[in-house]
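A.B. asks: Got a predicted structure plus its sequence, pasted below:
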Amino acid sequence: MKYLGTFLMVLCVSFIGLAQKTIEVNSPDSRLRLNVTLQQNGEVTYSVLLKNNAIIKPSSLGFRLSKPALLLNHFKIVSVDTSTHYDTWTPVWGEVKTITNHYKEVKLNLKSVNAGNVLVQIVFRLFNDGVGFSYEFPEQANFKHFVVDEELTQFNLAGNNKTFWIPGDYDTNEYLYNTTKFSDIHALAAAHKEKDIALQSLIADNAIQTPLMMKTPEGIYVNIHEAALVNYPVMHLLADRKNFKLTTHLTPDAVGNKAYLQTPAKTPWRTIIISDKATDILASKTILNLNEPSKIENTSWIKPQKFIGMWWEMHVGKATWEKSSGKHGANTANVKKYIDFASENGFDGVLVEGWNEGWEDWFGNWKEEVFDFVTPYADYNLDELLAYAKQKGVKLIMHHETSGSATNYERRIDKAFQLMNEKGINTVKTGYVGKIIPRGEHHDSQWMVNHYNRVADKAIDYKIMLEAHESVRPTGLHRTYPNWLANEAARGNEFNNAPTLGLVPEHETILPFTRLMGGPMDYTPGFFRMHLNQFVPERKTRVRTTIAKQLALYVTMYSPLQMAGDLPENFNVHPDLLQFIKDVPVDWDDTKILEAEPGDYITIARKQKGKDNWFVGAVSDENTHKATINFNFLDKGTKYQAIIYRDAPNADWNTNPEAYIIEKVMVDSNSILSINLAKGGGCAISIFK
């Protein structure tokens, strides 16, 4: 269903003085107000208010081009178009069954002043929970090919916000989050504490990444990110710490250029999600709504899935990826044990890392020809394992580590995907560890952004589902590419094994407000052994959560592709806890954000796709927290059995992480439970009619 309407311009354009023009638009529910102003000097600025409180003060817009050498930041208005849009759409998979897309749009048709009369359009869409805006360059006679030197978008904040940030870096987003006042951002100092990140390409001491989460002194929550990142580099932000201002900084290529464009062209959407409730930030669908609908007509082959991975034993020292070590994990006999475990516990698949030749000498050597993605090691009998998995009702999941050599992968991807089709393998995990080839490109540059999207397109041709590690962070493109199930693109659960900083308990209370705003994350939850000295006794690394929190992450860290992260032998120690991982779905009809505060706690309830079962997850930071769960989302007049997996009274992520209690209670829509979460703790609940 779609509704389009038009505002009368006399209602939304006012004239101040002789030349300044302001266009004022209210959100559909009138809580947000957007002002777009053509200043007397020709600059275009925008501002955003929530209930008359300034959130984004007047902020300038524009571009600096290197070819042709133009400064596009002074304009005259040719015309203004306004409209209202309302429709609903059904995602192929997701957190809710249907999504409402309701916004008011303003399109400014501009002509540059003293810069070649270039035509530029700036499109604003104002939703109830935020605003998105994008630049468009229509086809025009005297302006066709151009090179972007920098985008000049600003976000002029109203105050010294509490800010959850990671350092700006062209090649990685695997940092711990820092929580400081905006004025106390120091990216280089934070980055230099990190000793466990394989590749860093730092930008500046005031450079930070999106998604960026903030809380104003008045208690307003603000999230800045981008949507629909296509044919354009990743947007970083430079912080003017004294004046509380952010300016875009695009990722450069090998020669320092940012983007090569040809009219007609458009940029990704710049997004600002705003609410006085933290729960509204997590519930927002604005970034998804700013992406194009699915490119895939028949999506019946796309299936969310739960799997176990033959990967963690390499991280904890039991095995290796390379065969030459004598401890090769991806051998036929070992992988059969994983297939048995997946079959016995109802999992859909088994991911196998280190199955193919080439792992011996690539890391750190910037080699172009490393893997061919089709040749197994001699001790990995692919056909035997496929037959065994089919007999057990399990699928193998392919692993394509590119070693950062995107050129090599693009040359070989058709043969790799053809092999998958021939063998009946329909899901692939890609990886981009190390420096990128083409040499000089970055993980976040325009060329690599296009590469990730080309891989997703190619996967459609072969009906293959995709997840990507070490990639650009998501921007809602899983609406357009529903076969692109998940990404890593942040500091995942595997960093519990990092020897220095590792993870901290608050990490999982920040990620949903930052990284997950753009899309699902393959966080690899489900660790049952907290001390990681199982195979290397002198190893000091450990998981910094309670075991109950590991269960809760299956609900709070959304993904349609969920891994059971630990080893089969560790899961078998706690079959009662494993039951929750077996029960919890990966696709949902409804989601309720019950309570949330970034950096402190999150409690979420989700309804299983096509069934009446609900699941709840609650997580805390390094402090204890009393989670209050109101079951008013349940059907009225119906009794449910709730199976509660929670921290024991003496549980503590540091001193007693594996202490838990399982209890069963009857609940209905009038029930309210208060559950104590330990330090670094959590609670998971299965609710059945």
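C.D. replies: That came through, no problem.
A.B. asks: Going by C-alpha atoms from here, please, whenever you check contacts or count neighbours.
C.D. replies: OK.
A.B. asks: Pull up the gap between the residue lying closest to residue 663 once chain neighbours are set aside and residue 592, please.
C.D. replies: Ranked by Cα to Cα, 6 or more residues apart in numbering and with sequence neighbours excluded, the top spatial neighbour of residue 663 is residue 644, at 5.3 Å. Applying Cα to Cα, to the nearest Å, the value for residue 644 to residue 592 is 18 Å.
A.B. asks: So these two - more neighbours on which side?
C.D. replies: Taking other Cα atoms under 10 Å, residue 644 and residue 592 do not tie; residue 644 has more neighbours (21 against 17).
A.B. asks: Can I take it that the more buried one is in a strand?
C.D. replies: Yes - counting by DSSP: H, G, I helix; E, B strand; the rest coil, residue 644 falls inside a strand.
A.B. asks: before we move on, the earlier item: looks like the residue nearest to residue 663 contacts residue 688 (just checking).
C.D. replies: No - assessed by Cα atoms under 8 Å, residue 644 is found out of contact with residue 688, at 11.6 Å.
A.B. asks: Quick check: neighbours shared by these two?
C.D. replies: Common contacts of residue 644 and residue 688 (Cα atoms under 8 Å, 6 or more residues apart in numbering): none found.
A.B. asks: Please list the residues outside the host helix or strand of residue 457 that contact it.
C.D. replies: Here residue 457 sits within helix 446-461, counting by DSSP states H and E. Outside helix 446-461, the residues within contact range by Cα under 8 Å, 6+ apart are 229-234, 251-253, 258-259, 296, 406, 410, 417, 441-443, 465-466, 471-472, 481, 483-484.
A.B. asks: another structure for you, compare them:
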Amino acid sequence: MKSLFILSVTLFLSVFNLGFAQELKSPNGALSMHFSLEDNGKPTYKLSYKNNEVIKPSYLGLELKDDEKSLLNDFEITDTQTSTFNETWTPVWGEEKEITNHYNELAVSLKQKETAREVIIRFRLFNTGLGFRYEFPSQPNLIYFTIKEERTQFAMTGDHKALWIPGDYDSQEYDYTESKLSEIRSKFDTALTDNASQTQYSKTGVQTSLMMKTDAGLYINLHEAALINYSCMHLELNDETMVFESHLTPDVNGDKGYIQAPSTSPWRTIMVSDDARDILRSRITLNLNEPCAIEDTSWIKPVKYLGVWWEMITGKSSWSYTNDLPSIELGVTDYSKVKPNGTHGANNANVKRYIDFAATHGFDGVLVEGWNEGWEDWFGKSKDYVFDFVTPYPDFDVDAIHEYAKSKGVKMIMHHETSSSVRNYERHLDEAYQFMRDNGYSAVKSGYVGNILPRGEHHYSQWIVNHYQYALEKAVDYQVMVNAHEAVRPTGISRTYPNLIGNESARGTEFQAFGGSNPNHVTILPFTRLLGGPMDYTPGVFEMDISKLNPNNNSHVNSTITNQLALYVTMYSPLQMAADLPEHYEQFMDAFQFIKDVAIDWDESKYLEAEPGHYLTIARKEKGSNNWFVGNVNGNNKRTSNIALNFLDKGKKYMATIYADAKDANYKTNPQAYTITSKKVTYKTKLSLSSVPAGGYAISIIEVK
């Protein structure tokens, strides 16, 4: 059911008021945006929240390549249009069953006096923030052009506290650093950690989504939405003036974008509130994307899954089939003549073990990595033809596994590691997707580990962004759901293409087996990475001591078991993995019960407590039922969480099962210490629960009929 209200007013401006400020207010009046032209025709804007300046006067425009006159100044206003828009739309899956899209809009038409080129800057002001973009109408004087750099500015009002990761053209897999803006330069090198592919560009460059807090207690977030046919935006800080400027990811030639009018840029977004929970509630990123482009979405379904994955990540088993070959060539190497290494995880018996466990405990699917030929020399070789995505190893029988899973009511999930050879993936994409359809795979986890091929391209440049979109749209033709790892961070495109049911695109659980992540990492991601779409974070690890899986790996998962349980609520995703090995769940079946019970699609979400980097408590109502689930994740300091259950229905009774840190729980020395208690609750109930550092709690609240 959709409701829609649009009011449009057109104002024509004369030459005598070209420099006058145009004001736009949010529907609730709390936010105010002003646009104006300076004397030299340079576009500027500023933003205020409750009469307090949030963004000081900041410049807008694009610098063009070569001898072209840039789109930076010499403009006059030829037209402005204002309108109000208010609708309610229904997502295919999501944190709530209906989303309100309510904003006031100002579209400013500009004409460059010397060139007669036309640009529209469109502003949309929501109750929780601002979105704006550049639009290039069809015109004779601006058809094809190359962006040297986008010069959008975000002028801060002070030296704010920020949660940031280094600006990088190829990786977002970093822990967050908390510092003043002025400290980014001095802390930049210590914020870096190793990765398979990374390219930093500046000691004051950071990535969006950037979360900040002012001394006055305002929360500010800078991001982008609807990244289509354009380079991913980073931010470059002038740490003397505290002004951020957009910094686009270049291609192999150093160019930032090839544009053909008519076209638009992605939206640049600024979320602001004096309540951190409003940042989590905001649906600006989704609302700035186009409505669903898929006519029949009945095949797109949330998935809870297990996988032959964590055992490879930890080094307990291997992706490769043999250790005897120094190199392999697909179609030439005969795997039947080599000795198996005995550690290959994707073998028939092991995969059937996971399928049995999934079927017994009600999981939808099983992911299997390392099933296909080519893993012996896939990484770091700059190799183009590395996988064909259809040829299995001798110990993985595609047909037999398909039939076995089908007999158990379990769906298999495909894995496509491209090793960042995107040309090779595109050559094989139709055949690979058809192979999935033929063998009962409804979802694919794709990976882009390593440096991009073609050589010199980056993971977040325009050409590669277009590749991710191509793979996503091609998947619609085969009714395939996509979970892309190492791809560009999502920017709300899942509204338009809800078959994008997950991404990694941040530092996920796997890094807990690569040396660990900061204890407060999961208290930050919902305020940053998840604003663009759900993350395949792969939670649910119960054995924190990685040396028990692999004696040669001394890594430790910086989390308690109840923190891992809470992630199923706080790290929203319609694609949720129980990442650990079946035998570890069998040791803690009482705690595993929460993972079995928790929903993955929701009618309603309540954000009870929030402070970025410190703590987060969320309650969600299961789609189509009266059952609720609550998750709390805690940061670096022990904390008591006080919550009211006033979101429950009046007149109804519920049974709450509370999974909490034990008093002696410690994420380093005693992470598996937890308590489970049950009690009757109503909408009048208040709870006080303690969470240790990197701990938390999870609650299932089931209606008593």
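C.D. replies: Thanks, I have the structure now. As the structure is a computational prediction, the values presented were derived from the model and not from experiment.
A.B. asks: List the residues that contact the residue nearest to residue 663 of structure 1.
C.D. replies: 661-665, 683-686.
A.B. asks: and those residues, which are buried?
C.D. replies: 662, 683-686 (16 or more other Cα atoms under 10 Å).
A.B. asks: Generate TSV for the residues you listed, with secondary structure and distance to residue 207 of structure 1 as supplementary columns.
C.D. replies: TSV is the format used below for these (DSSP: H, G, I helix; E, B strand; the rest coil; distance: Cα to Cα, whole Å):
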residue	secondary structure	distance to residue 207 of structure 1
662	strand	45
683	strand	36
684	strand	37
685	strand	40
686	strand	42
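A.B. asks: Leaving out the residues flanking it, which one is nearest to residue 38 of structure 1?
C.D. replies: Here the residue nearest residue 38 of structure 1, using Cα to Cα, 6+ apart, is residue 44, at 4.6 Å.
A.B. asks: can you check residue 169 of structure 1 too?
C.D. replies: With Cα to Cα, 6+ apart, the residue lying closest to residue 169 of structure 1 is residue 202, at 4.5 Å.
A.B. asks: and the one you found, what is it in contact with?
C.D. replies: 167-170, 188, 191.
A.B. asks: same check, this time on residue 489 of structure 2
C.D. replies: So residue 489 of structure 2 contacts 172, 503-506, 529, 532 (Cα under 8 Å, 6+ apart).
A.B. asks: By residue count, tell me the biggest helix in structure 1.
C.D. replies: helix 406-423 (DSSP state H).
A.B. asks: Next, the contact list for residue 605 of structure 1, please.
C.D. replies: Residue 605 of structure 1 neighbours (Cα under 8 Å, 6+ apart): 555, 591-594, 614-617.
A.B. asks: any idea how far residue 155 of structure 1 is from residue 518 of structure 1?
C.D. replies: In terms of Cα to Cα, residue 518 of structure 1 sits 19 Å off from residue 155 of structure 1.
A.B. asks: Kindly report the same for residue 391 of structure 1.
C.D. replies: Distance from residue 391 of structure 1 to residue 155 of structure 1, by Cα to Cα: 57 Å.
A.B. asks: neighbour-wise, which of these two wins?
C.D. replies: residue 155 (24 against 11).
A.B. asks: I figured the more buried one was touching residue 239, is that so?
C.D. replies: No - at 9.5 Å, residue 155 of structure 1 does not count as touching residue 239 under the criterion of Cα under 8 Å.
A.B. asks: re earlier: isn't the residue nearest to residue 38 of structure 1 right up against residue 60?
C.D. replies: Yes - look at residue 44 of structure 1 against residue 60 with Cα under 8 Å: they come within range, at 5.9 Å.
A.B. asks: More neighbours: the two, which one.
C.D. replies: Shown here are residue 44 of structure 1 and residue 60; by other Cα under 10 Å, residue 44 has more neighbours (26 against 21).
A.B. asks: All the strands of the stretch 501-650 of structure 2, in order from the start?
C.D. replies: 575-577, 602-611, 615-622, 628-634, 639-644 (DSSP state E, counting those that start in this stretch).
A.B. asks: need the ones you listed in CSV with distance to residue 133 of structure 2, can you?
C.D. replies: Below are the strands of the stretch 501-650 of structure 2 laid out as CSV (distance: least, Cα to Cα, whole Å):
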stretch, distance to residue 133 of structure 2
strand 575-577, 31
strand 602-611, 30
strand 615-622, 32
strand 628-634, 35
strand 639-644, 40
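A.B. asks: Just name the most buried of the ones you listed.
C.D. replies: Here the criterion is mean neighbour count by mean count of other Cα atoms under 10 Å, and of those the winner is strand 628-634, at a mean of 28.
A.B. asks: quick one, helices of the stretch 301-450 of structure 1?
C.D. replies: 312-315, 332-344, 382-392, 406-423, 446-461 (DSSP state H, counting those that start in this stretch).
A.B. asks: Kindly provide the distance from the counterpart of residue 391 of structure 1 in structure 2 to residue 440 of structure 2.
C.D. replies: Counting by TM-score structural alignment, residue 391 of structure 1 corresponds to residue 407 in structure 2. Applying Cα to Cα, the value for residue 407 of structure 2 to residue 440 of structure 2 is 12 Å.
A.B. asks: equivalent range in structure 2 for the helix holding residue 457 of structure 1?
C.D. replies: Counting by TM-score structural alignment, helix 446-461 of structure 1 sits on residues 462-477 of structure 2.
A.B. asks: List the superposition-based mean deviation of that stretch with respect to structure 1.
C.D. replies: Following the fit onto structure 1, the mean deviation recorded for stretch 462-477 of structure 2 is 0.4 Å by mean Cα distance after the TM-score superposition for structure 1.
A.B. asks: in that stretch, what counts as buried?
C.D. replies: So stretch 462-477 of structure 2, judged by 16+ other Cα under 10 Å, has buried residues 462-469, 471-476.
A.B. asks: Columns distance to residue 87 of structure 2 on top of these, output as CSV?
C.D. replies: Below are the buried residues of stretch 462-477 of structure 2 laid out as CSV (distance: Cα to Cα, whole Å):
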residue, distance to residue 87 of structure 2
462, 32
463, 34
464, 33
465, 30
466, 30
467, 32
468, 29
469, 27
471, 30
472, 27
473, 26
474, 30
475, 29
476, 26
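A.B. asks: Show residues contacting stretch 57-69 of structure 1.
C.D. replies: 43-48, 70-74, 146-158.
A.B. asks: hmm, try it at 6 Å
C.D. replies: 44-47, 71-73, 146-156, 158 (Cα atoms under 6 Å, 6 or more residues apart in numbering).
A.B. asks: swap in stretch 428-444 of structure 2?
C.D. replies: Counting by Cα under 6 Å, 6+ apart, 389, 412-415, 480-482 sit against stretch 428-444 of structure 2.
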